[in-house]
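Visitor: here is a sequence together with a model predicted from it:
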Amino acid sequence: MRQIVLDTETTGLNPRTGDRIIEVGCVEIRDRKLTGNNFHRYINPERDSHEEALAVHGLTTEFLRDKPKFCDVVHELRAYIDGAEVIIHNAPFDLGFLDHEFKLLGLPTFTSHCSGVIDTLVNAKELHPGKRNSLDSLCERYGISNAHRKLHGALLDAELLADVYLAMTRGQNSLTMDMAVEAAVEGGLLEAVALADVLVLCASAEEEAAHQELLNGLDKQIKGTSVWRSYAVSEEISNGT
């Protein structure tokens, strides 16, 4: 499965009042592995950022002045995300800006190029109800270092979110495997599975003696019979010895 973790930075909060995208960062995941095939572009929005937004991302009008416009990078972006499942934290915000930019250029919506969208904020609220679920909070919760995140940056935030997403969904691997095995059994396919021979090594006389000495020590400490002796007896009964 190909997934793209995406983040944007913008001049403000509302594309309908003229705010624009100034940075797009994407990180590719294939079969739950980071590939290093990332996409990152700074964009000239042809306007200034609001002071509040500038304090968040630090991308000045002067820095962005010689960068390409969105129309110059949109086809690269479309090709990059084509057919992938896109992962975004607080997806309505980024999708609102992306769809607006695509609409200005007479293009189909951004989401029409993707196979689906996962909102990690929604997932986090389901997993951790009543707790803070910002990207910084999730990094702290899952032990992901964000010490280098002084300002918001689209690529940096996408990289952090990729690590958070993989940590949040780590248990799904075993679930998928269990479901696959169950399906194979129900479909009568288990006979096709070749089981490897299991090599059993019996303990030597010296190892048995050392084990008995350890059990004697445990019995002495608790002034009774340790649970391990009970287990050994049950094993002998089950084996018919």
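Guide: That came in fine, so what should we check first?

Visitor: from here on, just use CA atoms for contacts and neighbour counts.
Guide: Noted.

Visitor: strands along the protein, start to end?
Guide: Residue ranges of the strands in the chain, as given by DSSP state E, are 2-10, 21-30, 33-34, 39-42, 85-88, 116-119.

Visitor: highest mean neighbour count out of these?
Guide: Among the strands of the chain, judged by mean count of other C-alpha atoms under 10 Å, the one packed with the most neighbours on average is strand 2-10 (a mean of 25).

Visitor: circling back to that earlier point, would you list the strands of the chain in JSON lines and tack on distance to Gln221?
Guide: Shown next, in JSON lines, are those (distance: least, C-alpha to C-alpha, whole Å):
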{"stretch": "strand 2-10", "distance to Gln221": "56"}
{"stretch": "strand 21-30", "distance to Gln221": "54"}
{"stretch": "strand 33-34", "distance to Gln221": "49"}
{"stretch": "strand 39-42", "distance to Gln221": "63"}
{"stretch": "strand 85-88", "distance to Gln221": "56"}
{"stretch": "strand 116-119", "distance to Gln221": "55"}
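
Visitor: next, the one to line up against it:
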Amino acid sequence: MSARYISLDTETTGLDFKTGDRVIEIGAVEILGRTKTNESFQSYLNPQGKLISEGAKSLTNIADEELKDKPLFKDVVNEFIDFIEGAELIIHNAEFDIGFLNNELRLINHEVKDLREICKVFDTLLHARKTFPGQKNSLDALTSRLNISGYDRKFHGALLDAQILSDVYLNLTGGQVKLNLSSEEHEQNKSNKLSQKIDFKVIEAKIDSKDLKAHEDFLKQLSKKIGDKVQW
């Protein structure tokens, strides 16, 4: 029987469940052996009054009012557990997602206290850091480096990111890295040559403190989620 893997991602109201942040979306995609199946799990969740941070809103484009009629975690937890139990979870920056999901389990006093009790966990961020030391290893960076295309990534979504992550995982562990890395280096060299020939002016834009705070929140949210520091 083929090994079963589940590519998993979450979206949250903010950065830290210890200060009350909650999960607002779960997305999971099944992989059997080396093949993605058509089986998946996805649910938006009502965070029970916890407002979404400006950073998370910018990242996901999810508004507070959109979640008011969505199920509570306790209403979907058994279906979720049934879907993932016994599989190896594929997660990018697993500490973040596992921490949030374990907190949701704790809040409803579920019999499963830690997802690692019922699933193994493979962290693609840790694997990528070993494979590409010193390089950016966010999901976006890996998607570009491994030549994965066909996804609209204007906003982050748990199911969308789980789909992308499944492709990243299969590429990272399937022997295609060397070829794709060489391609990336070739493109980078071309870009460097072009940049040497371009003379452009920098336009300074003025922003108010509210916009700056929202942008800083967005960068913190993105950095925490992907496990790499974002600096723009």
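Guide: Right, received. Where do you want to start? What you are looking at is a predicted structure, and each value in this text was computed from that prediction instead of being measured.

Visitor: TM-score for this pair?
Guide: After superposition, the two chains reach a TM-score of 0.72 (TM-score structural alignment, normalised by the length of the second structure), with 171 aligned residues with a C-alpha RMSD of 1.2 Å.

Visitor: of the strands of the first structure, which is nearest Glu206 of the first structure?
Guide: Ranking those by proximity to Glu206 of the first structure (C-alpha to C-alpha) places strand 33-34 first, at 46.5 Å.

Visitor: that closest one aligns to what range in the second structure?
Guide: Aligned by TM-score structural alignment, strand 33-34 of the first structure corresponds to residues 35-36 of the second structure.

Visitor: buried residues in the longest helix along the first structure, which are they?
Guide: Counting by DSSP state H, the longest helix found in the first structure is helix 205-222. Burial within helix 205-222 of the first structure, assessed by neighbour count using 16 or more other C-alpha atoms under 10 Å, is assigned to Leu215, Leu218, Asp219.

Visitor: closest one of those to Ile22 of the first structure?
Guide: For those, the residue nearest Ile22 of the first structure by C-alpha to C-alpha is Leu218; the value is 67.8 Å.

Visitor: and that closest one, what's its match in the second structure?
Guide: Matched by TM-score structural alignment, Leu218 of the first structure corresponds to no residue in the second structure.

Visitor: between the strands of the first structure, which gets nearest to Leu105 of the first structure?
Guide: Among those, the nearest to Leu105 of the first structure by C-alpha to C-alpha is strand 21-30 (13.7 Å).

Visitor: now for that closest one, which elements pack on it?
Guide: Judged by 3 or more C-alpha pairs under 8 Å, 6 or more residues apart in numbering; DSSP states H and E, the packing partners of strand 21-30 of the first structure are strand 2-10, strand 39-42, helix 91-104, helix 154-168.

Visitor: may I see the ones you listed arranged in TSV, with distance to Cys71 of the first structure as well?
Guide: Below are these laid out as TSV (distance: least, C-alpha to C-alpha, whole Å):
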stretch	distance to Cys71 of the first structure
strand 2-10	16
strand 39-42	12
helix 91-104	9
helix 154-168	18
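
Visitor: can you check which of those gets nearest to Leu138 of the first structure?
Guide: helix 154-168 (6.7 Å).
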